[in-house]
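In: Starting from these lines, generate the structure:
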Amino acid sequence: MRKTIVASLCGLGLTLMAGSAMAADVVLKLHQMLPPQATIPAKALQPWADKIKAESGGRIEVELYPAMQLGGKPGDLVDQVKDGVVDLIWTVIGYTPGRFPKSEAFELPFMMTTGEATSVAFYDYYEKHLKDEFKDYHVLTVHTHGPGLLHTIASKPITSLESMKGLKLRGTSKVVNQMLEAMGATPIGMPVTAVPESLSKSVIDGTVVPWEVTPSIKIAELAPNHTSFSGKNGLYTATFLFAMNKDSYDALPDDLKKVIDKNSGRELARQFGKVMDDGDMRGKAIAEKAGNKLIVLDDAETARWKKAGESVTANWIKDMDKRGLNGTELYKDAVAFVEKESK
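Out: Modelled structure (predicted):
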C-alpha cells in the first residue's frame, strides 16, 4: 500500500509540474458587450485570441469575457481598459458620445461602403487624425461594420422618407441619432443588447443595425421589415475600438510585444471588416428565409435621404470648427480614404 501511495503522489506531482509548465506567462482579460455567438466575438476575437496563444507558444493566454460579464455598462469599457480593470476591450466608440469627436466623421450619413473597405479607410484616418484622441490606449485596431440599415416592426415598413415621421427608432450614437431626427424619426439611444426587449415591449418601432448583428438580437423575428438603399454607400456605420491597457502592453517582454504587434494594425482592421461583411450575408439570408420584407429604395428616393442627411454633416463640421478642429479637412479626408479603398 505504501508503494501505491508513493506512486500516486509521484504521479500527482508530475501532473502538477506538467500543468505548471503549460501555464501561460501572461493572462490577458478581454471584456466586451456582445454574447459569444455574435459575429465579432465568434469570428474575430476568439480567432485572434487563439492566434496570439499559438504564436506565443502558449505564453499568452487571452481570457474572453462576453456580455459585460466583468460588470459595468458598455459605455464603461473604454475606462475599464484605460484604468487597468481589464487588459483588453472591444467596444463601440459611439457609446461614449463626445469623447472621441474626430472619430465621428465615419458615422456621418452615407459615408461608408463595405465593412472591409471602410474599416481599412478608418484605420488610415486613425493613423492621420486620431492618435491624440486615443493616446491613453494601446490601440490594436479600429474598424467599422457593414452598411447600416433600418429594421421596423411588421405594421410600420419604411418605404419612403415620409415613413420615418413619428417612428421611435433606436440609434447607435450621437451622430446617428441626429441623422434619424433629421430624417423625421424620434431617436432613442440604447445599447444594441437592449433592442430585443425594447422591440417586444413596443418601447421602439425599430432600430438601425447592420445585417450581421440581426441574428443575435432576433431582428428577423421582431422587426420583419428591412429597408436599405441604392448605390454603393450604406446609410451609416458605427466605429469600433479594439484596445489594450498601456501598462499591460508595456509589461510584456519584447518577444511577446512582437506577437501582439504582428496581430495589430491595418490588416487586422481589414480582417474585422471582412468578418462584418460575411456576417451581413448570413444575417440577410436568415431574413430572406423567414419571408421578411426586404425593401431597397430606388436611386431617386435614396437621393432624397442623402439630401436630408446633409444638414447633419454640415452641423458636424461646424461643431468640429468650434472645438478648434478643422471639420472640413476631417470630413474630406474621411471621404477620400473611403473612396480610395472602395474602388
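
In: hey, let's count contacts and neighbours off CA atoms from now on
Out: Will do.

In: ok, how many other residues are close to residue 338?
Out: Around residue 338 there are 24 other residues, counting by other C-alpha atoms under 10 Å.

In: Please, which helix or strand holds it?
Out: Residue 338 belongs to helix 327-341 when assigned by DSSP states H and E.

In: Only the buried residues of that helix, if you could.
Out: 327, 328, 330, 331, 333, 334, 335, 337, 338, 339 (16 or more other C-alpha atoms under 10 Å).

In: could I get the residues you listed as JSON lines with distance to residue 270?
Out: Formatted as JSON lines, these follow (distance: C-alpha to C-alpha, whole Å):
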{"residue": "327", "distance to residue 270": "26"}
{"residue": "328", "distance to residue 270": "26"}
{"residue": "330", "distance to residue 270": "21"}
{"residue": "331", "distance to residue 270": "21"}
{"residue": "333", "distance to residue 270": "19"}
{"residue": "334", "distance to residue 270": "16"}
{"residue": "335", "distance to residue 270": "18"}
{"residue": "337", "distance to residue 270": "14"}
{"residue": "338", "distance to residue 270": "13"}
{"residue": "339", "distance to residue 270": "15"}
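
In: Alongside the first, I'd like the structure of this one:
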Amino acid sequence: MTDVEDKQAVRSAHEVLSWSRFGVEPALRGAVERMPESMRVISGYHFGWRDEHGQPTGGNSGKAIRPALTLLAAEAVGSVAAAAMSAAVAVELVHNFSLLHDDVMDRDTTRRHRPTAWSVFGVNSAILAGDSMLALALDVLADSGHPSAQQGMRMISASVQGLLDGQAADMAFEERGDVDLLECVKMAEGKTGALLGCACAIGALFGGGSTQQVQELRGFGEALGLAFQFADDLLGIWGDPSVTGKPVFSDLRNRKKSLPVVAALNSGTEAGRELDTLYHSDHPLSPSDLSRAADLVDLAGGRAWSQARADDLLTRARTHLTNATPRPRAAAELDALAELATHRDH
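Out: Coordinates of the predicted model:
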C-alpha cells in the first residue's frame, strides 16, 4: 500500500461494510457454486441470493463484518485487500456454517427478515449445508496458492474448535441453574471472540504482517468479538425485530443464559431472584412472562453491566490495534468498525 492510498479519505463503517460486501460477494458466490447442487440451493437461500425454489432474489449475504475485518487487517499491515480475499471468503463461510447450525439448535424461525433455512428445507438438510460450508472454507484456502495457506487453515480450524466449544457451553447453560459470570464470559470468548480474532489474524497473515502484528490484530479481534457478543446479547432481548430480523425476546424464549441474563441472575437483587424463579419455571414463557423477564434483567443491572463491559472491551481492542502499528487509514476504518459492532441496532 502506498502513502497516497493512506491519504485517501477514511470511509465510514457503513461504507467499509458496503465495500466489503461488494468485493467479497463475487468470490463468495463463486465458491458456493462449487458445492453439490443439493447444498448449493440451501446455501444460496441462506445467503439471501435465491428463494426456496432456487430463483434469484437479489438479496445480499449479510453485514460482512468478518470479511471486512480480514481485508482491512491485510491493509493495516501494508498490503492490499486482494491479498486476503480467499481468507475473507473462508471466514465468511465459517461464520455462515455456524449460523445455519445455530438456527437449528435455537429453533429460530427468522433470520435476515425471512424464514430460516431449516424451517424451509428441514433440520437435516440445513445441518448438512452448514457442514458443506465448513468443508468449502478449508478448500478455498487450500486452493488460494498463498504461501501461508496451510497456516491459515490451522487458524481457521482452531477458531472453529473454539466456536464449537463455546456453542456447546451455551447449550449446556440452558439446562443449568448455577452458571456464573466467568463461565459465561469464557463461553462468549469461544463462541464469538475466536472467529473475529481469526478474521483479523488471518488477514494480517495473508497481508504479510509480522508475528507481532498478527498477534496484536488477533487480540484486537478477540476483544472486539467479546464486545460484539455483549451487544448481540443485548439485541437478543431488547432488539427491534423489524431491524434485527429475529423474533422478539428470542433469547429469553429459549431461556438462554446470555451475558446480561447471567449478570442479572448473579446480582443478588430481588429482581434477580424473581428472574431466577421465572426462568426456571416448568411452563412455557408467555408473552407477558417474556416482557417481565426483560424488565427484570434491566432492573437487576444486567443491561447496564453488559453495555459497560462492551465499552471496556472496545477500549482494550483499541489498545491492541495501536500496538499493531497499522497503516493510518486502515486503522481508522478498523476503529470505526469496532465502534459500530459495539453500539449497533442489528
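
In: Fetch the TM-score of the aligned pair.
Out: Remark: TM-score between the superposed chains equals 0.29 [TM-score structural alignment, normalised by the length of structure 1]; 166 aligned residues with a C-alpha RMSD of 6.5 Å.

In: Kindly indicate which of the buried residues of helix 327-341 of structure 1 lies nearest residue 286 of structure 1.
Out: residue 338 (28.8 Å; C-alpha to C-alpha).

In: The nearest residue in space to that closest one that is not next to it in sequence: neighbouring residues, count only.
Out: Counting by C-alpha to C-alpha, 6 or more residues apart in numbering, residue 338 of structure 1 lies nearest to residue 121, which is 5.1 Å off, once chain neighbours are set aside. A count of neighbours around residue 121 of structure 1, defined by other C-alpha under 10 Å, yields 30.

In: okay but residue 121 of structure 1 is in contact with residue 333, surely?
Out: No: look at residue 121 of structure 1 against residue 333 with C-alpha atoms under 8 Å: they stay out of range, at 9.5 Å.

In: tell me the SS of the residue nearest to residue 338 of structure 1?
Out: Secondary structure, DSSP: H, G, I helix; E, B strand; the rest coil: residue 121 of structure 1 is helix.

In: ok, now which ones touch it?
Out: 334, 337, 338, 340, 341 (C-alpha atoms under 8 Å, 6 or more residues apart in numbering).

In: would TSV of the residues you listed with distance to residue 138 of structure 1 be doable?
Out: Supplementary listing: these in TSV, determined by distance: C-alpha to C-alpha, whole Å:
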residue	distance to residue 138 of structure 1
334	23
337	23
338	24
340	27
341	25
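
In: Closest one of those to residue 171 of structure 1?
Out: Of the contacts of residue 121 of structure 1, the one sitting nearest to residue 171 of structure 1 (C-alpha to C-alpha) turns out to be residue 334, at 21.5 Å.

In: So the closest one is in contact with residue 125, correct?
Out: Yes: applying C-alpha under 8 Å as the test, residue 334 of structure 1 and residue 125 come out as touching, 6.5 Å apart.

In: Tell me where structure 2 has strands.
Out: Under the criterion DSSP state E, strands of structure 2 are mapped to 110-111, 114-115.

In: Deepest in the core, which of those is it.
Out: Neighbour counts (mean count of other C-alpha atoms under 10 Å) averaged over each of these peak at strand 110-111, with a mean of 19.

In: which helices and strands sit right next to it?
Out: Applying 3 or more C-alpha pairs under 8 Å, 6 or more residues apart in numbering; DSSP states H and E, one finds that strand 110-111 of structure 2 contacts no other helix or strand.

In: Relative to the whole chain's centre, how far out is it?
Out: 15 Å (C-alpha atoms, centre = their mean, to the nearest Å).

In: now stretch 153-160 of structure 2
Out: 15 Å.

In: what does stretch 67-76 of structure 2 give?
Out: Chain-centre distance of stretch 67-76 of structure 2: 16 Å, with C-alpha atoms, centre = their mean.

In: One more: stretch 199-219 of structure 2?
Out: For stretch 199-219 of structure 2, the distance to the chain centre is 19 Å (C-alpha atoms, centre = their mean).

In: go on, stretch 232-241 of structure 2?
Out: For stretch 232-241 of structure 2, the distance to the chain centre is 14 Å (C-alpha atoms, centre = their mean).

In: how about it: buried residues?
Out: The neighbour-count check on stretch 232-241 of structure 2 (16+ other C-alpha under 10 Å) flags 232, 233, 234, 235, 236, 237, 238, 239, 240, 241 as buried.

In: Output those as CSV; include the columns distance to residue 71 of structure 2.
Out: Shown next, in CSV, are the buried residues of stretch 232-241 of structure 2 (distance: C-alpha to C-alpha, whole Å):
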residue, distance to residue 71 of structure 2
232, 23
233, 26
234, 28
235, 27
236, 28
237, 31
238, 31
239, 29
240, 30
241, 30
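
In: and the helix or strand that contains residue 312 of structure 1, what other elements does it pack with?
Out: If you go by DSSP H and E, residue 312 of structure 1 is part of helix 299-322. Packed against helix 299-322 of structure 1 by the contact rule (3+ C-alpha pairs under 8 Å, 6+ apart) you find helix 174-182, helix 327-341.

In: Let's have those in TSV, adding distance to residue 49 of structure 1.
Out: Formatted as TSV, these follow (distance: least, C-alpha to C-alpha, whole Å):
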stretch	distance to residue 49 of structure 1
helix 174-182	31
helix 327-341	27
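
In: before we move on, back to that, just want the angle from the helix holding residue 338 of structure 1 to helix 299-322.
Out: Between helix 327-341 of structure 1 and helix 299-322, the angle comes out at 130 degrees (axes from the mean of the first three to the mean of the last three C-alpha atoms, to 10 degrees).

In: what packs against helix 327-341 of structure 1?
Out: helix 115-125, helix 299-322.

In: so which of the ones you listed comes closest to residue 262 of structure 1?
Out: That would be helix 115-125 among these, by C-alpha to C-alpha, at 15.7 Å.

In: so which strand or helix has residue 5 of structure 1?
Out: Counting by DSSP H and E, residue 5 of structure 1 is found in helix 2-22.

In: Toward the C-terminus, what is the element adjacent to that helix?
Out: Assigned by DSSP H and E, the successor of helix 2-22 of structure 1 is strand 26-32.

In: quick one, helices of the stretch 1-150 of structure 2?
Out: 3-6, 13-32, 37-46, 65-76, 85-106, 117-121, 123-142, 149-173 (DSSP state H, counting those that start in this stretch).

In: Can I get the ones you listed in CSV including mean neighbour count?
Out: Shown next, in CSV, are the helices of the stretch 1-150 of structure 2 (neighbours: other C-alpha atoms under 10 Å):
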stretch, mean neighbour count
helix 3-6, 12
helix 13-32, 18
helix 37-46, 21
helix 65-76, 30
helix 85-106, 23
helix 117-121, 19
helix 123-142, 20
helix 149-173, 19
